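[1] quick one: sequence and predicted model below, then my questions.
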Amino acid sequence: MHLYAIGDIHGHLGLLQAAHDRIADDMARHGPGQVIHVGDLVDRGPDSRGVIDFLIQGIAAGQDWVVLKGNHDRMFTRFMANPHEPEPGLRAELSWLHPRLGGSDTLRSYGVENAGDRPVAKVHADAVAAVPQAHLDFLAARPTLHRAGDCAFVHAGVRPGLALTNQTETDLVWIREPFLSYTGSFGPLIVHGHTALDQATHYGNRLNLDSSAAYGGALSAVVIEGHEASLLTTTGRRKLIVEDLR
């Protein structure tokens, strides 16, 4: 059994299409497998709308794709429902429209301009008129945990010491510590994104796929067999060697 996974997309439709092309090439050699996207479909990149359309259309066409919810996806839907409702996990002085978070980039892909420079009420009204309800429904319905094979797929990570069934949504989409420094076994291999790195990295107990597409880096696609993983490149598979967490 093999599974495929794609890291944080952040509005980069071209990178997402290229990642799926690499997966299709691997499937042609090794057979089909489910494809899991670990969330953060939106923000920072130029075409969040196109990313959501691509994923909705692929699933509607019968592709065996799972799309998880990331913290940026949740911030988007929360803003659309109530722009003044605080986002758990986000520092109080920040908002989704802060330049560091990329909400304005997402709204621009729907034709809403200058979102960071106008009153929030006006931006929200324009966003409600511009963003298709089908996109919001799709994002709101995304799961935060997916079990397949020997893996558990989440966006950010899990809280050590808690059963997977007892994890909170906020931890699943926001956590960093104590997850990142935990060296024990989680049971299944935790496949996640959220914490940007230069490249996809395997730590033995977890596999981080966020290779900084949001900041000009690559969008990683991997194939997973058991607890082993290989990065998919234009020339084929490249096995990810387990890093020492100590």
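    That came through, no problem. Because the structure is a prediction, the values reported are computed rather than measured.
[2] please count neighbours and contacts with C-alpha atoms only from this point.
    Noted.
[3] neighbouring contacts of the helix ranked longest in the chain?
    The longest helix of the chain (DSSP state H) is helix 13-30. Outside helix 13-30, the residues within contact range by CA atoms under 8 Å, 6 or more residues apart in numbering are 4, 6, 9, 33, 47-48, 50-51, 54, 218-221, 232-234, 236.
[4] does His202 touch Val222 like I think?
    No: between His202 and Val222 there is no contact under CA atoms under 8 Å: 10.9 Å.
[5] the two: who's more crowded?
    Comparing His202 with Val222 by other CA atoms under 10 Å, the one with more neighbours is Val222, at 27 against 24.
[6] what helices or strands is the helix or strand hosting the more buried one leaning on?
    Assigned by DSSP states H and E, Val222 falls within strand 221-225. Packing partners of strand 221-225 (3 or more CA pairs under 8 Å, 6 or more residues apart in numbering; DSSP states H and E): strand 3-6, helix 13-30, strand 228-233.
[7] cutoff 6 Å now
    Other elements packing on strand 221-225 under the criterion 3 or more CA pairs under 6 Å, 6 or more residues apart in numbering; DSSP states H and E are strand 3-6, strand 228-233.
[8] elements contacting the longest one?
    I take that to be strand 228-233. By 3+ CA pairs under 6 Å, 6+ apart, strand 228-233 packs against strand 221-225, strand 236-239.
[9] out of those, deepest packed?
    With neighbours taken as mean count of other CA atoms under 10 Å, these reach their highest mean count in strand 221-225, at a mean of 23.
[10] what separates stretch 1-15 from the chain centre, distance-wise?
    How far stretch 1-15 lies from its chain's middle: 8 Å, per CA atoms, centre = their mean, to the nearest Å.
[11] how about it: buried residues?
    Within stretch 1-15, the residues scored as buried using 16 or more other CA atoms under 10 Å are 2-13, 15.
[12] tabulate the residues you listed in CSV, adding columns for distance to Gly149.
    Shown next, in CSV, are those (distance: CA to CA, whole Å):
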residue, distance to Gly149
His2, 8
Leu3, 8
Tyr4, 11
Ala5, 13
Ile6, 16
Gly7, 18
Asp8, 21
Ile9, 23
His10, 26
Gly11, 28
His12, 28
Leu13, 28
Leu15, 26
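[13] try it against this one:
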Amino acid sequence: MRFNFLRPKARPATGPVVASTGGRVVYAVGDIHGYLDLLDDLLDTIVRDFAYLKEREPDRKDRAVLVFVGDYVDRGPASRGVIERVLALKTLSDQGSGFEVRALMGNHEQTLLSFLDTPEAGAAWVEFGGGETLASYDVVRPPGRGDADSWRDVQAQFQRNLPADHLAFLRALELSARYGDYLFVHAGVRPGVPLDRQEPEDLLWIRNDFLSLPHRLGCVVVHGHTPDAEPFIGPDRINIDTGAYATGVLTAVRLTESPPVVLQARKSRRV
């Protein structure tokens, strides 16, 4: 991975967010979906951005936090590479090096794990991007929707080809993280339900109710899951899923005691 310490291209968000991270610098990364090249470019930008912050504030000694909001796999060509990259960062973090890394689960990781436990889930999984993940682990999906026997064979091959540390990483993914006034989840929260009573399925899958109703939980929810052409910065939620698999744009947000700042990696053209 290359790290180029030039001043980053970043743009301040315009939404009326007034919140605190408890004094930390927190970067949240949106849905990656197997695009390792975009992830590496965005990580370069984040490293440069934090170096620039430390130039301006030489007394700052804290570790920056790096939160991934899930959906590392499916749709893109390099799901295995993305898992390897995030796992390596998490391993360094656990050893006290680099950024403090928090890796959240997305609905696509939940679906992958469901297939490992239940081969019948394979047909539905490949229709929403799982075929690309299987290919990245050198597993060939059956033609069409396949039958029960073929999916059991694919499941067995995937179980053999999936490295043990990748499986352990996937099973250990968190459902949420909290820093000051910011709550990080994959999809959102059920409006009006206290944080300690939120259902995992909502944190991983919710859309309409969360997007259309104020959640009234006294925090800013930072999430992905629902792709949009531009990041959304609002008073009670921030959406950083810009549909990297379709737009070629992967988005992160930097959160401090100041207004949020959006950072992005982009490809000018998808092949």
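    Good, I have the coordinates. Quick caveat, the model's predicted, so the values are computed rather than measured.
[14] from Ala156 of the first structure, how far off is the equivalent of Ser176 of the second structure over in the first structure?
    In the first structure, Ser176 of the second structure lines up with Leu145, judged by TM-score structural alignment. Distance of Leu145 of the first structure to Ala156 of the first structure, computed by CA to CA, to the nearest Å: 10 Å.
[15] what does Ser109 of the first structure give?
    25 Å.
[16] looking at the two, which is more packed in?
    Neighbours per residue (other CA under 10 Å) separate Ser109 of the first structure from Ala156, with Ala156 holding more: 29 against 20.
[17] next, the more buried one: secondary structure please.
    coil (DSSP: H, G, I helix; E, B strand; the rest coil).
[18] got CSV for the helices and strands packed on strand 228-233 of the first structure, with distance to His37 of the first structure too?
    Putting these into CSV (distance: least, CA to CA, whole Å) gives the following:
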stretch, distance to His37 of the first structure
strand 221-225, 9
strand 236-239, 19
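[19] identify whichever of the ones you listed lies nearest to Gly161 of the first structure.
    strand 221-225 (24.6 Å; CA to CA).
[20] where in the second structure does the closest one fall?
    Counting by TM-score structural alignment, strand 221-225 of the first structure sits on residues 252-256 of the second structure.
[21] Gly45 of the first structure maps to what in the second structure?
    Gly45 of the first structure maps onto Gly76 in the second structure, by TM-score structural alignment.
[22] aligned partner of Leu16 of the first structure in the second structure?
    That one, Leu16 of the first structure, aligns with Leu39 by TM-score structural alignment.
[23] tally of neighbours for that match?
    For Leu39 of the second structure, using other CA under 10 Å, the count is 27.
[24] please report how far it lies from Asp94 of the second structure.
    From Leu39 of the second structure over to Asp94 of the second structure (counting by CA to CA), the distance is 20 Å.
[25] Gln264 of the second structure is in contact with Gly248, isn't it?
    No: taking contacts as CA atoms under 6 Å, Gln264 of the second structure lies outside contact range of Gly248: 10.1 Å.
[26] any idea which residue sits dead centre in the first structure?
    Gly39 (1.9 Å; CA atoms, centre = their mean).
[27] list the contacts of the closest residue to it other than its chain neighbours.
    Spatial nearest neighbour of Gly39 of the first structure, excluding adjacent residues (CA to CA, 6 or more residues apart in numbering): Gly70 at 4.3 Å. By CA atoms under 6 Å, 6 or more residues apart in numbering, the contact set of Gly70 of the first structure is 39-40, 155, 173.
[28] name the member of those residues with the most neighbours.
    Most surrounded of these: other CA under 10 Å gives His155, at 35 neighbours.
[29] residue in the second structure matching it?
    Using TM-score structural alignment, His155 of the first structure sits opposite His186 in the second structure.
[30] cool, and Arg206 of the first structure?
    By TM-score structural alignment, Arg206 of the first structure lines up with Arg237.
[31] mind listing what its match touches?
    Arg237 of the second structure neighbours (CA under 6 Å, 6+ apart): 220-222.
[32] could you find the counterpart of the residue nearest to Gly39 of the first structure in the second structure?
    With TM-score structural alignment as the criterion, Gly70 of the first structure matches Gly106.
[33] and Ala18 of the first structure, how far is that from Gly236 of the first structure?
    Distance from Ala18 of the first structure to Gly236 of the first structure, by CA to CA: 13 Å.
[34] I meant to write Val67 of the first structure there.
    Distance from Val67 of the first structure to Gly236 of the first structure, by CA to CA: 24 Å.
[35] so where do the helices sit in the first structure?
    13-30, 48-60, 71-81, 103-109, 120-130, 133-140, 169-174.
[36] which of those helices sits closest to Thr183 of the first structure?
    Per CA to CA, nearest to Thr183 of the first structure of those: helix 169-174, 18.0 Å.
[37] thank you kindly, that will do.
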